[in-house]
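Colleague: coords please:
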Amino acid sequence: MELRKEPSAGPAPSDEPVRPAHGERQPARGEGCLVVAIRIPVRIVTLVLVVPVRMVWDVLVVGARFLNDTVLRPVGRALLWLGRAVFVWPFVGLWRYVVVPVGKGLAWLGKVCVVVPAVWVYRWVLTPLGHGFGWAYRRVLTPAGHAVLWVLRGVGAQIAAAAGAVCAVLGVLARYLVAVPALWLYRWVLTPLGHALAWCGRGLAWCARMVVTGVGAALYWTGRVLFVLPALGLWRWVLVPVGRVLAVVGAELWAALAHAWRVAGHISLAVGRALGRLLRRIFVEPVRWVYRGVLTPVGHAVRDTVLRPAAEAARGAGRAVRQALGSARASARQARADVRRMLLGERVPARAVDRREPSGAEGRTLGGSTTALTKD
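Modeller: Prediction:
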């Protein structure tokens, strides 16, 4: 017996189907020549037709995004703020500062005018009345009701005995005058008559069923021959093949449209990038070069040669003007002081008065000169 395993000649074939890449259509098994003959022309025609549509679509998408970012979103925010200012905030203020205080006032008024009087009436009027009614019910109405019930029970027993006797007599009369004749009539007259009518009805129903069955069979075969068989042949030999061809054409057309839409997207992206680069080379780069190579040095030169000296001169002139104004104000103050001195004379300086309290060593007396009031 051989225990060693034979080495395999190659890797075992995998039974798992190969999955297509993302965006690719999985090839169908056993595609015929009709599918292959339809696929290439349809894809070419759809690509030619879809590329302009896709480019227009991309332009519209970019324009819509730009319009949304620059116009619609700010306008929407402004309208939202305006709507809040016009509708929301007034109602909030009305609710907060009018409705809520008025509601609290009405609640307090209702409590004072309705709840408190109702509680007082319930506590001091209805509760004593209810207690009095309960006492009357227990002490007066209940014994009276028991007495009336005992009387009614006695009268009811007498009436029930009399009614029982009358009912027994009426039952005997009804049995022999109504029930026995009715039973005899049902057994010997109505039952044979009903059996005869039932037998006649079953015969008529059988005849009608046979007639309807024959007419139905004739109509069935007539409709089958005139309508069903031609419709079945039309469906099987005409509509099914045409539908299969249309299904293949539709599937290929849908796949061609999807493929053309993806390819048109790549073409539109490439065209957009090329236009962007062209606009950058034509407009952005020259403007940037002019800004960096011409305007920036000229601006720096103007700043260093004109603006900074002009600013220094303006600051120096401002300082000189401020010093001149300060000197003029000082001269004016001195002139006013000289004029006041010539007209009014020198101001006599006030003599300093010692208003401090006397020390503790000096005694205070009413007639002495050591107090603060009599001190020279």
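Colleague: CA atoms for contacts and neighbours, from now on please.
Modeller: Fine.
Colleague: which SSE is immediately downstream of the helix or strand harbouring residue 219?
Modeller: Counting by DSSP states H and E, the element that carries residue 219 is helix 191-223. The helix or strand immediately downstream of helix 191-223 is helix 229-234, counting by DSSP H and E.
Colleague: okay, the most centrally placed residue in the chain and residue 69: tell me how far apart.
Modeller: By C-alpha atoms, centre = their mean, the mean C-alpha position of the chain lies nearest to residue 80, the distance being 16.3 Å. Here residue 80 is placed at a distance of 16 Å from residue 69 (C-alpha to C-alpha, to the nearest Å).
Colleague: got it, and residue 214?
Modeller: In terms of C-alpha to C-alpha, residue 214 sits 80 Å off from residue 69.
Colleague: in three-state terms, how would residue 14 be classified?
Modeller: coil (DSSP: H, G, I helix; E, B strand; the rest coil).
Colleague: quick one, what contacts it?
Modeller: Not one residue lies near residue 14 by C-alpha atoms under 8 Å, 6 or more residues apart in numbering.
Colleague: can you tell me the element residue 100 falls in?
Modeller: If you go by DSSP H and E, residue 100 is part of helix 100-110.
Colleague: and the helices in this protein?
Modeller: 33-67, 73-83, 89-94, 100-110, 116-121, 127-136, 142-174, 180-185, 191-223, 229-234, 240-279, 285-290, 296-302, 308-344 (DSSP state H).
Colleague: of all these, which lies closest to residue 17?
Modeller: helix 240-279 (20.9 Å; C-alpha to C-alpha).
Colleague: okay, buried residues for the closest one please.
Modeller: 248-249, 252-253, 255-265, 268 (16 or more other C-alpha atoms under 10 Å).
Colleague: next, count neighbours for residue 51.
Modeller: Each residue near residue 51 was counted by other C-alpha atoms under 10 Å, and the total is 20.
Colleague: how close does the residue lying closest to it once chain neighbours are set aside sit to residue 48?
Modeller: Spatial nearest neighbour of residue 51, excluding adjacent residues (C-alpha to C-alpha, 6 or more residues apart in numbering): residue 264 at 4.8 Å. Distance, residue 264 to residue 48, by C-alpha to C-alpha: 9 Å.
Colleague: second input sequence below; structure requested for side-by-side comparison:
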Amino acid sequence: MGMVDLEKAPGAGPREESARRSDAEGCLVVAIRIPVRIVVLVLVVPVRIVWDALVVAGRVLRDTVLRPFGRALAWLGRAVFVWPLVGVWRYVLVPLAKGVAWLGNVLLVVPAVWVYRWLLTPVGHGFAWFLAGVGAVFAAVGRGLYAGLARLARYLVVVPAAWFYAWVLTPVGHALAWCGRGLLWCLGMVVTGVGTALYWTVRVLLVLPALALWWWVLTPVGRVLAVIGREVWDALGHAWRIAGYVSRAVGRFLGTLFRWTVAEPARWAYRSVLTPVGHAVRDTVLRPLAEGARGVGRAARQALDSARLSVRQARADVRRMLFGEPVKARPVARREPSAAEARTLGSSTTALTKD
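Modeller: Sure thing, here's the model as predicted:
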């Protein structure tokens, strides 16, 4: 199969490729493919229809219920948690933190800086000068003591240790190394022999039977299972696509059936029956009732106005009987002449010369 695919002509069409593939695969693959695709198609079509129905229901539920509910929850969360927290942060915590920072600066930072600058720094400089003098004295003493100890250690420790290493430890180490190399050679020979024996034992008892089982049992069975699995996978893909077409056709059929059995009769009933009946009810019943109700309302308002006017007149009569007529205000003399005394266009008399 691999050589056939690699040596395929670049201009070969899909029909030639499928023919070559079927010829190369053999009758076993073809015999497995047809029943597997039939069984998978029968099993997958109901699953695909149910899946498409669930997808449609989920979209409707998302658009009509979950999305508005989520928006309401988001608004409620902002109103209950976010806005109060923002208000507390902005109008309580931030001013409080600024006040605490200012108070800490005044009570801690400024005094600490003053103490460091005017108290600790001079004391530290004096102490450092004292320690520098003491250190110089101890350094001179230490250098002399170190030179004496170094010379004493050289002649008492280093020279005897070098002589002991050169004339005692080196020959003993060479002898021990020679003995160790011989012992290691012996152990290597023993381990090599044991390893060779174990290698051939494991090869004869385990490796060769495992290779025979792999080549003559597991490889053919694996190839058959691979062919079956590939065919089942391809059959699932074809069946899923065919089930999609079937589900789409079923959905369109159900939609058309719902349209002609429910939607169109309801639309016809609304347009042809309910609308004329509603117009007739509106023209013959509702409008006269509305006119009658408006007439009753006008009569009631007129009766209320008449009753209010009668009550007002009765109150005025009672007030007149109890307290008498109200005192009328005297008219105030005006500087301008009245209309009767004013000069007219057709008279020569005026208000000043009239008797």
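Colleague: put one on top of the other, what's the TM-score?
Modeller: TM-score for the superposed chains, counting by TM-score structural alignment, normalised by the length of structure 2: 0.72, backed by 323 aligned residues with a C-alpha RMSD of 4.3 Å.
Colleague: thinking again about what came up before, quick one, which of the helices of structure 1 is nearest to residue 20 of structure 1?
Modeller: Here helix 240-279 is closest among those (C-alpha to C-alpha), at 14.3 Å.
Colleague: what range in structure 2 does that closest one sit on?
Modeller: With TM-score structural alignment applied, helix 240-279 of structure 1 matches the range 219-258 in structure 2.
Colleague: how close does that stretch sit to structure 1?
Modeller: Here stretch 219-258 of structure 2, set against structure 1 after superposition, deviates by a mean of 1.0 Å using mean C-alpha distance after the TM-score superposition for structure 1.
Colleague: thinking again about what came up before, can you put the helices of structure 1 in TSV and add distance to residue 26 of structure 1?
Modeller: Formatted as TSV, the helices of structure 1 follow (distance: least, C-alpha to C-alpha, whole Å):
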stretch	distance to residue 26 of structure 1
helix 33-67	14
helix 73-83	43
helix 89-94	60
helix 100-110	69
helix 116-121	85
helix 127-136	90
helix 142-174	94
helix 180-185	87
helix 191-223	46
helix 229-234	34
helix 240-279	11
helix 285-290	47
helix 296-302	60
helix 308-344	74
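Colleague: which one of these lies closest to residue 16 of structure 1?
Modeller: Short answer: helix 240-279, nearest of these by C-alpha to C-alpha, at 24.4 Å.
Colleague: list the helices and strands that closest one packs on?
Modeller: helix 33-67 (3 or more C-alpha pairs under 8 Å, 6 or more residues apart in numbering; DSSP states H and E).
Colleague: for the helix it packs on, give me the average deviation versus structure 2.
Modeller: Looks like 1.5 Å for helix 33-67 of structure 1 (mean C-alpha distance after the TM-score superposition for structure 1).
Colleague: what range in structure 2 does that helix sit on?
Modeller: So helix 33-67 of structure 1 sits over residues 27-61 in structure 2, by TM-score structural alignment.
Colleague: buried set for that stretch?
Modeller: Buried, per 16+ other C-alpha under 10 Å, within stretch 27-61 of structure 2: 29, 33, 36, 37, 40, 41, 44, 45, 48, 49, 52.
Colleague: which one of those residues is nearest to residue 189 of structure 2?
Modeller: Taking those together and measuring to residue 189 of structure 2 by C-alpha to C-alpha, the closest member is residue 29, at 56.7 Å.
Colleague: now that closest one. Nearest residue, chain neighbours left out?
Modeller: Closest to residue 29 of structure 2 by C-alpha to C-alpha, 6+ apart is residue 227, at 6.9 Å.
Colleague: I'd guessed that neighbour sits against residue 30; true?
Modeller: No. Residue 227 of structure 2 is beyond contact range of residue 30, at 10.3 Å (criterion: C-alpha atoms under 8 Å).
Colleague: coming back round to it: export the buried residues of stretch 27-61 of structure 2 as a markdown table, with columns for distance to residue 151 of structure 2.
Modeller: Listed next are those as a markdown table, based on distance: C-alpha to C-alpha, whole Å:
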| residue | distance to residue 151 of structure 2 |
| --- | --- |
| 29 | 95 |
| 33 | 97 |
| 36 | 97 |
| 37 | 98 |
| 40 | 97 |
| 41 | 100 |
| 44 | 97 |
| 45 | 100 |
| 48 | 97 |
| 49 | 100 |
| 52 | 97 |
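Colleague: farthest-separated two in these?
Modeller: 29 and 52 (31.9 Å).
Colleague: that older thread, aligned partner of the residue nearest to the centre of structure 1 in structure 2?
Modeller: Correspondence of residue 80 of structure 1 to structure 2, assessed by TM-score structural alignment: residue 74.
Colleague: same question, residue 311 of structure 1
Modeller: For residue 311 of structure 1, the residue aligned by TM-score structural alignment is residue 290.
Colleague: neighbours of that match, just the number please.
Modeller: Applying other C-alpha under 10 Å, we find 12 residues neighbouring residue 290 of structure 2.
Colleague: how far away is it from residue 274 of structure 2?
Modeller: From residue 290 of structure 2 to residue 274 of structure 2 the distance is 21 Å (C-alpha to C-alpha).
Colleague: go on, residue 162 of structure 2?
Modeller: Counting by C-alpha to C-alpha, the gap from residue 162 of structure 2 to residue 274 of structure 2 is 124 Å.
Colleague: what do you get for residue 87 of structure 2?
Modeller: 56 Å.
Colleague: which one's more surrounded, these two?
Modeller: Each of residue 87 of structure 2 and residue 274 has its neighbours counted (other C-alpha under 10 Å); residue 274 has more, 14 against 11.
Colleague: what residues are up against that one?
Modeller: With C-alpha under 8 Å, 6+ apart, residue 274 of structure 2 has no contacts at all.
Colleague: how close does residue 316 of structure 1 get to residue 323 of structure 1?
Modeller: 11 Å.
Colleague: what do you get for residue 94 of structure 1?
Modeller: Taking C-alpha to C-alpha, one finds residue 94 of structure 1 at 61 Å from residue 323 of structure 1.
Colleague: check residue 34 of structure 1 too.
Modeller: Taken as C-alpha to C-alpha, the span from residue 34 of structure 1 to residue 323 of structure 1 is 104 Å.
Colleague: do the same with residue 52 of structure 1
Modeller: 77 Å.
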